[in-house]
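Chemist: Need a 3D model of the following:
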Amino acid sequence: MTFTQRQTSPFNPTENTRTMGKGMRAAILFLLSVVVLLGLLGGRLFYLQLIEGDRNQQLAENNRIRLIAKPPERGRLFDRKGNILASSRLAHVVYLWPIAQPKEKWQPIIQRLSEVIGIPAQTILAKLEQEGYNSPNLVRVSSAISPKIVTALLEHSRELSGVQVEPEAVRYYPNGDIAAHVLGYTGEITAEELPELREKGYRPGDVLGKAGLEYAFEKMLRGEWGGQQVEVDAFGKVLRILGQKPPLAGNAVKLTIDLDLQKAVENILGDRQGGVVAMNPNNGEILAMVSHPAFDPNLFSGKISEAAWQRLQEKDHPFVNRVLQVYPPASTFKVVTMAAALESKSYSPNDVLPTYPYLDLGGFQFWDHNKAGFGTIGFYEAMAYSSNTFFGQVGMRIGEKNIAEWSHKFGYGEYSGIELKAEETKGTVPDPAWKQKVIGEPWYIGNTVNMSIGQGDVQANLLQVGMMTASVANGGFKIRPHLMLEDNDAKEWRQSLNISPTNLAALQKSLRAVFEFGTASSLSVADVTMAGKSGTAEDPPRPNHAWFTLYAPYEKPEIVVTAFAENAGGGGGSAIAAPLAVQTVEAYMKVKKQPNAPNNPSISTPVPN
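Modeler: Okay, the predicted model is just below:
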């Protein structure tokens, strides 16, 4: 059988009706699909561009353009000869880039980061939330980290998207714990500090001065932040720098401290608990300020270990600057009593009084330290031997009002003016009104006797005792102690106490007598003459405190030294504190001749406001 193929004509509609219907329906469906798809795309584009256009444009830009803030290098601190006391060293710091991840993805990243760097996840999260999840700024979440942690972060980088390790200058103290209480230390802003400091341009994770001059000079040392605006690819690699503002380093500050003398005095004080301050009596420049126990401020430039923190806790208040804390000044205060007696014209320099084993007032006995008295003596002998019964009689005659008046003139009961005011305790000059208000009791004659010998409720710090000594040494001027080295005329740092020349000479002669035949006669040094006063302060039930304050050379004073040994026990000021002060003078005479540092910078430091 033969089959014949049927030929159809494309021009004959009757022959192709079924095929044509199918093609048209397919085309119509295709067109409808395209229209619907385009409508959906158009609607989405309309939503993205018009409704959320600004937000998505910002997100797109932030994924491509990154703002990398650069902290400034903190201003350096130098001693008077140009030796570096505080500078910076390069370290690595961990940052988060908030916008790199959606909010919901940060939790596992933060948890893993916490495990690597040893900072609680909640602490890291709090810093991120303070800055905000959509912030393009880097958020600092750590202090300096060890090379070991840097390596660990690199190894886990796939799990830590949005985490960056950046080089940064961190505070460094090349001399360790030397002058720790003067310099202070730096640390990160706390959550409690941040709200107030945001207004001053600080941000989460910023570092600022926490104590000492780091705190007092924060405005000068801080500097100004800079940064870079960079374009990055999908992997965060920088493609190009779009713009930059270099950070502005903080101002360098030159201090009055002499590092060589500071080190010498640190060795002289040794492990004794107490303090020593040395200053120029003519202009108030602090040459050395030592307090013990101390701490190494470098510990706070990074993450302090638990072991290091525990070691600090074992010490007795290592962060307290004992030079600026108050104690009963004891017999060093007899200088004030003598000045008040002579200036009130109740006594003349050559008056004499009998002394006794003790004064009996209302059933209370005020003993001389030798338990026998010193016979009939004048002011020079009374100061040299430190007779309590002599100055107790003087105090009863001139009254507490005169003593209080001259206490304030010398600087007691007031802030000294030093830049470390935040850490200074100004002490107490008691009087009847003060006692009634604070203690709720009337004033008794025994209070006046106690006051006249620097006991009872009289409280003073080492700096105030040094200021009093300086006033006698420099010709009767109250000086303002300071730590910033400036080229100002010395007259700007002092004011006259208007002590008569005769009475001033008597005060100087009485302090010289302490070394000539008094409580410090065994400590006279052949090549430098000194004048000063010892003191032994009661602190029941604990052991006594030991004081000694002096100036040298006697003929033309260059240095005042006040030494204090806290709860030193037996021996008193002449046996324990006096050698510390004398050795400090000897050290000063040696180191003052040493040359400046080779690269001693000339610094014009702005006055802090």
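Chemist: contacts, neighbours, all on C-alpha from now
Modeler: Will do.
Chemist: Surely residue 462 is in contact with residue 560?
Modeler: No: counting by C-alpha atoms under 8 Å, residue 560 is not a contact partner of residue 462; they are 11.2 Å apart.
Chemist: So which of those two has more stuff around it?
Modeler: When residue 462 and residue 560 are compared for neighbours, residue 560 comes out ahead with 32 against 27, by other C-alpha atoms under 10 Å.
Chemist: what about the nearest residue to the more buried one once chain neighbours are set aside, is that helix, strand or coil?
Modeler: The shortest distance from residue 560 to any residue that is not its chain neighbour, by C-alpha to C-alpha, 6 or more residues apart in numbering, is 4.3 Å, and that residue is residue 551. With DSSP: H, G, I helix; E, B strand; the rest coil as the basis, the three-state label of residue 551 is strand.
Chemist: What's the separation between residue 551 and residue 488?
Modeler: The spacing between residue 551 and residue 488, counted by C-alpha to C-alpha, to the nearest Å, is 23 Å.
Chemist: Enumerate the strands of the stretch 1-150 of the chain by residue range, in sequence order.
Modeler: Assigned by DSSP state E, counting those that start in this stretch, the stretch 1-150 of the chain shows strands spanning 65-70, 77-78, 84-96, 139-140.
Chemist: Out of those, which gets nearest to residue 207?
Modeler: When the strands of the stretch 1-150 of the chain are compared by C-alpha to C-alpha, strand 139-140 sits nearest residue 207, at 9.8 Å.
Chemist: Let's compare: structure for the following, please.
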Amino acid sequence: MLLCCFAIGCGAIVARLTYLQIISGPKNRMIAYENRTRSILRPPIRGRLLDRKGIVLATSSLKYNLYINPKTFNSPEWPRVRHQLSELLNLSPDKVEEYCNEEFKKNDYRLNVAKNLSTKQVMNFFERRKDFKGIELDIETLRSYPHGSLAAHVMGYTSTLRREEYAKLKTEGYRIDDRIGRSGIERAYESTLRGSWGGQKLEVNALGKVQRRLENNVPTAGADLQLTLDFRLQKAAEEALRKVKKGAVVAMDAQTGAIRAMASHPSFDPNIFSPAPSIRQWETLDSVRAPLVNRALRGFPPASTFKVVSTIAALESGKYNTDSKILSTRSFCFEGQCYHDHVSLGLIDFPTALAISSNTVYYRVGLAVGSTELLKASEQMGYGSETGVELVFEESKGSAGRKKGSEQDPSNSGNWSSVDTIVSAIGQGVLEVTPLQMARLYAAIGNGGWLVTPHLVEKPTVREAVGLKLETLQVLHKGLRKVVTEGTATLLNDSSLPSVAGKTGTAENPPYADHTWFAGYAPEKKPNLVVVVFCENSGGFGGTVAAPIAKILLRTWFQET
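Modeler: Model prediction:
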């Protein structure tokens, strides 16, 4: 009986040892290894954002954080350490205790008791380092934007990962306390900018004391990106936009699509997201003024700037030719409704109609060519589709002339009426165009009929021919130049500037004040800059509100170049 009991006991021991050492051996070895090692992660330095001449627009700053070992927190030495922390941080011992208790719930290896120490605190720590046993300093990198809100909508911002995001991204090398690009270039080029984590693996004894360093992996820094933005032009655009409450500016190379300035007002300081905005700051960001919205990528009625599209529809459809004359009158009545105009010049050609921005001419043109041709010309010139800019996740496609919520052709009488055609011909109604789309269209007119792909990061030029007839382009060139020399934008007929061609616009937005526009390019013969200015609910007229802002940009650019 004793022998049987002994055999059973030995069998149980052997079975348990077999389970622990053979079946569960790899798992237990890993647990034992983890018990004797500690990992200290090192975040990568995020790549910088530079303007086209190398001026730093976004970089990373180093912040010093203070940590203590949890074993110190629970040891007899804690009162002394707490007193030292209290002196170093200029906090009461009770406050230090509170911070440590909160951190202890989150982390069982290192307690982060203070972030972003001042230079004086860091110096005090190193001067008395021998006294601060159980306390250590470590470095954290935070995104920094040295020029504050300058180009904030282009660069975007970063913030820490949410838990649900981490569950999806941890397989891609992200850590629970990692930061990720949320908007702008920071988001579009996240994989390029972020780099990869490094860290140290330390061997510790049962008391948690470091015995030796097992591994040391240096973090890989993210790559720098050189943007197409011009610092001086961007600064001038943002300062000029402060003349209105809300608006946007796009300045772009008419030949290549390189964006030299993209500004939206009101703006925000992306530094507040490093590490996180306060409640009051977030309330400001989430206000009705919508400072986080990039208005350069949002759709608005284009008003009279759209008359170049109506001109294209008229000439390309064959309904009119370059010598055609259309009647300009004080009013135009159709199907029981009358539409008024500010001028009456009788029979005029297309260049003159563009110069004086005659509405009644384009009412007649719109009805003559029909809604289908208007839509065709709009889409041919890039309206109603994405531009190809890197910020595609923020970009609105706008509306080239289809009623919202319907995919039907506007010529379908059940969906479209003569009123829609009439008001669309002058850029009102269901039309919505982004400032960037408009910059692309006017660049195509200026460069001889090529739709360029706007871009914010230096890359080869991508463009496609829109297929406009030479005669059509000549009429547009003549008309847009005439707008500046004789028409609604004579403010830009300035000897200090090269010859400018463009178009103004004033869009109704009841019950609010009108929007105002200017879109144009310079030099007239071979433009290297196209400028679009949009002023939201500014009141006034395109020639008196938007054109002066455009003049500031043109003067800045051509004085510099």
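Chemist: What does the TM-score come to for these two?
Modeler: These two chains, once laid on top of each other, score a TM-score of 0.83 by TM-score structural alignment, normalised by the length of structure 2; 517 aligned residues with a C-alpha RMSD of 3.6 Å.
Chemist: one step back: near the residue nearest to residue 560 of structure 1, how many other residues are there?
Modeler: Taking other C-alpha under 10 Å as the criterion, the count of residues near residue 551 of structure 1 is 33.
Chemist: what does it align to in structure 2?
Modeler: Taking TM-score structural alignment as the alignment basis, one finds that residue 551 of structure 1 is matched in structure 2 by residue 521.
Chemist: Isn't that match up against residue 533?
Modeler: No: with contact defined as C-alpha under 8 Å, residue 521 of structure 2 does not count as touching residue 533 (11.7 Å).
Chemist: gap between the counterpart of residue 572 of structure 1 in structure 2 and residue 166 of structure 2?
Modeler: Matched by TM-score structural alignment, residue 572 of structure 1 corresponds to residue 541 in structure 2. Residue 541 of structure 2 sits 50 Å away from residue 166 of structure 2 when distances are taken as C-alpha to C-alpha.
Chemist: ditto for residue 504 of structure 2
Modeler: As for residue 504 of structure 2, its distance to residue 166 of structure 2 is 48 Å (criterion: C-alpha to C-alpha).
Chemist: swap in residue 484 of structure 2?
Modeler: Residue 484 of structure 2 sits 55 Å away from residue 166 of structure 2, taking C-alpha to C-alpha as the criterion.
Chemist: Next, count neighbours for residue 365 of structure 1.
Modeler: Counted with other C-alpha under 10 Å, residues neighbouring residue 365 of structure 1 total 12.
Chemist: Map it across to structure 2 for me.
Modeler: Checking with TM-score structural alignment, residue 365 of structure 1 has residue 338 as its match.
Chemist: Identify the residue spatially nearest to that match, adjacent ones excluded.
Modeler: Distance criterion C-alpha to C-alpha, 6+ apart; nearest residue to residue 338 of structure 2, sequence neighbours excluded, is residue 332 at 5.4 Å.
Chemist: Could you tell me how many residues sit around the nearest residue to residue 432 of structure 1 once chain neighbours are set aside?
Modeler: In space, not counting the residues next to it along the chain, residue 432 of structure 1 is nearest to residue 443; the distance is 5.1 Å by C-alpha to C-alpha, 6+ apart. Using other C-alpha under 10 Å, residue 443 of structure 1 is surrounded by 16 other residues.
Chemist: Surely residue 443 of structure 1 touches residue 437?
Modeler: No: between residue 443 of structure 1 and residue 437 no contact is recorded; they are 11.1 Å apart, counting by C-alpha under 8 Å.
Chemist: any idea what residue 442 of structure 2 aligns with in structure 1?
Modeler: With TM-score structural alignment as the criterion, the equivalent of residue 442 of structure 2 in structure 1 is residue 469.
Chemist: ok, average deviation of the strand or helix carrying that match from structure 2?
Modeler: Using DSSP states H and E, residue 469 of structure 1 falls within helix 462-473. On superposition with structure 2, the mean distance recorded for helix 462-473 of structure 1 (mean C-alpha distance after the TM-score superposition for structure 1) is 0.5 Å.
Chemist: how close does the helix or strand following that helix sit to structure 2?
Modeler: Next in sequence after helix 462-473 of structure 1, counting helices and strands by DSSP H and E, comes strand 477-479. Strand 477-479 of structure 1: mean distance to aligned residues in structure 2 after superposition is 0.7 Å, counting by mean C-alpha distance after the TM-score superposition for structure 1.
Chemist: So which elements touch the next helix or strand after strand 477-479 of structure 1?
Modeler: The first helix or strand that comes after strand 477-479 of structure 1 along the chain, using DSSP H and E, is strand 494-496. In terms of contacts (3 or more C-alpha pairs under 8 Å, 6 or more residues apart in numbering; DSSP states H and E), strand 494-496 of structure 1 is packed against strand 477-479.
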